[in-house]
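Novice: Task: produce atomic coordinates for the following.
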Amino acid sequence: MGRPNRATRAAITQRRTDAIDLKLAGVDWLTIGRKLAADPSINSDGIAYPQGYGIDKYRRGLEPPTDKRLIELACKDVSKALSERAAALDENTDELRHLMAERLERLFFGVYRAAIRNGDYQAVDRAVRIIERSSRLLGLDKPTRTEVSGPDGAAMQVEATGMDELERLIALAGGGTAEDGQG
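Specialist: This is a model prediction of the structure:
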């Protein structure tokens, strides 16, 4: 099976978008799986969703995916779509970072001339601030080491805790647990 054509890729992208929209609306995984199923006999809308879950089986007249498989497919779609969105966001962020660096560089040269030619202390201050901002933007500053200490600078006591203790603390804080459907 080769790479899907453009129309198929577009339909899969739409299915993933629909899966994310449904999950954001609070819909459970099985309902998402059924709503986006290719086979109308299990699709909650009673339609054949384009490029829906189990499309190959549906086209061959085979049994539709099980509820467990529909849940897996819905989870996979949402995870893949979120990963793709994160990658696109990273790419856009890099482009924006480059644009901001260019703007700071243009500002810097105007201020730098005034600082050097006229000895203008305000221009010197602005030049230093632009350099500091550019360095942070481009990640040129070394990370700052931070130490956490206890009272009077003494070492802190760190305790390991088990899952039972964490669930007890969450319940005390009003967060519920995984067993009661709150977590």
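
Novice: contacts, neighbours, all on C-alpha from now
Specialist: OK.

Novice: Now do the SS call for residue 90.
Specialist: What DSSP: H, G, I helix; E, B strand; the rest coil gives for residue 90 is helix.

Novice: Look at it and say how many residues are nearby.
Specialist: If you count neighbours by other Cα atoms under 10 Å, residue 90 ends up with 12.

Novice: cool, the one 4 residues further on as well?
Specialist: With neighbours defined by other Cα under 10 Å, the count for residue 94 comes to 13.

Novice: quick one: residue 52 and residue 74, what's the gap?
Specialist: For residue 52, the distance to residue 74 equals 10 Å [Cα to Cα, to the nearest Å].

Novice: And the two? Which one has more around it.
Specialist: More crowded of residue 52 and residue 74, by other Cα under 10 Å: residue 74, with 27 against 22.

Novice: what's the nearest residue to the more buried one if we skip its chain neighbours?
Specialist: For residue 74, ignoring the flanking residues on the chain, the nearest one in space by Cα to Cα, 6 or more residues apart in numbering is residue 33 at 5.3 Å.

Novice: Please list all residues in contact with the one you found.
Specialist: Applying Cα atoms under 8 Å, 6 or more residues apart in numbering, we find residue 33 in contact with 53, 67, 70-71, 73-74.

Novice: need the contact list for residue 31.
Specialist: Residue 31 touches residue 44, counting by Cα under 8 Å, 6+ apart.

Novice: Point me to the helix or strand that includes it.
Specialist: For residue 31, the element it lies in under DSSP states H and E is helix 29-35.

Novice: Output the contacting helices and strands for the following helix or strand past that helix.
Specialist: Next along the chain after helix 29-35, taking DSSP H and E as the criterion, comes helix 55-59. Contact partners of helix 55-59 among helices and strands, from 3 or more Cα pairs under 8 Å, 6 or more residues apart in numbering; DSSP states H and E: none.

Novice: Now the second one, please; I'll put the structures next to each other:
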Amino acid sequence: MARPTRAQRAAIAQRRADAVELQLAGVDWLTIGRKLAADPTINSDRIAYPQGYGAELYAKGKESPDDAALIRYACKDVQLSLQERHTELGVSVDELRALHHMRLERLFFVAFRRAVKDGDLPAIDRAVRILERDARLLGIDEPTRTELSGPDEGPITVETVTAGELAQLIAATEGEAS
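Specialist: Prediction:
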């Protein structure tokens, strides 16, 4: 198979970007596959998508990919696109985290524009909440240190008990609750 031309590479990059956009919008894999198919008879828009799924088959007049293949192509496009974004960002996070991060960025942009443009206090609150959620997702915030102490701020005593002793403690506690 020959190396794709510059125009074909650009069309493939656009197809992958479109696949990610559709996935971000919550579109199911088969619908993405059909929307980005090269063959107009299976393409949901009834057009020949440039460098769409099955483009080589369509160009040779062969049978179009089945639904399972369309789903595989769509999944692969989103996976490759996310891997490229990881490389660009220098971040090694799993795909689900990256997907949620991109969704939060999109939501933040809307809230941020409204907050800055109109000084809308609920939009400011929403933008801050989105930032907080994104920071937790990406592990940016330092974990909160929690210390436990016993009576009078002293150490906690840990004791081992047998199963029988534990049963007696539970029974005694249940008796106190009655």
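
Novice: Now, the contacts of residue 33 of structure 1 that are in strands?
Specialist: The members of the contacts of residue 33 of structure 1 all map outside strands under DSSP state E.

Novice: Adding distance to residue 165 of structure 1, write the residues you listed out as TSV.
Specialist: TSV is the format used below for the contacts of residue 33 of structure 1 (distance: Cα to Cα, whole Å):
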residue	distance to residue 165 of structure 1
53	40
67	34
70	34
71	31
73	34
74	33
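
Novice: for the residues you listed, which one is nearest residue 7 of structure 1?
Specialist: residue 53 (16.3 Å; Cα to Cα).

Novice: residue contacts, the residue lying closest to the closest one once chain neighbours are set aside?
Specialist: Here the nearest residue to residue 53 of structure 1 in space, its sequence neighbours aside, is residue 37; by Cα to Cα, 6+ apart that works out to 4.4 Å. Residue 37 of structure 1 sits next to 43, 48-49, 52-55, 70 when contact means Cα under 8 Å, 6+ apart.

Novice: Let's see that with 6 Å instead.
Specialist: Residues near residue 37 of structure 1 by Cα atoms under 6 Å, 6 or more residues apart in numbering: 43, 49, 52-53.

Novice: List only those of the residues you listed flagged as buried.
Specialist: Neighbour counting over these (16 or more other Cα atoms under 10 Å) leaves 43, 49, 52-53 as the buried ones.

Novice: Just give me how far stretch 169-178 of structure 2 sits from the chain centre.
Specialist: Stretch 169-178 of structure 2 sits 47 Å away from the centroid of its parent chain (Cα atoms, centre = their mean, to the nearest Å).

Novice: The most centrally placed residue in structure 1 and residue 92 of structure 1, how far apart?
Specialist: In structure 1, the residue lying closest to the centroid (Cα atoms, centre = their mean) is residue 86, at 4.9 Å. According to Cα to Cα, residue 86 of structure 1 stands 10 Å off from residue 92 of structure 1.

Novice: likewise residue 40 of structure 1?
Specialist: Residue 40 of structure 1 is 39 Å from residue 92 of structure 1, by Cα to Cα.

Novice: try residue 31 of structure 1
Specialist: Distance from residue 31 of structure 1 to residue 92 of structure 1, counting by Cα to Cα: 33 Å.

Novice: Residue 85 of structure 1 now?
Specialist: 10 Å.

Novice: Reformat the buried ones among the contacts of residue 37 of structure 1 as CSV; add distance to residue 62 of structure 1.
Specialist: Output for these, formatted as CSV (distance: Cα to Cα, whole Å):
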residue, distance to residue 62 of structure 1
43, 15
49, 16
52, 14
53, 13
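
Novice: corresponding residue for residue 109 of structure 2 in structure 1?
Specialist: Taking TM-score structural alignment as the criterion, residue 109 of structure 2 has no aligned counterpart in structure 1.

Novice: Which strands or helices does the host helix or strand of residue 109 of structure 2 pack on?
Specialist: Secondary-structure assignment from DSSP H and E places residue 109 of structure 2 in helix 95-118. With contacts taken as 3 or more Cα pairs under 6 Å, 6 or more residues apart in numbering; DSSP states H and E, helix 95-118 of structure 2 sits against helix 121-138.

Novice: Structure 1: matching residues for the helix it packs on?
Specialist: Per TM-score structural alignment, helix 121-138 of structure 2 has no counterpart in structure 1.
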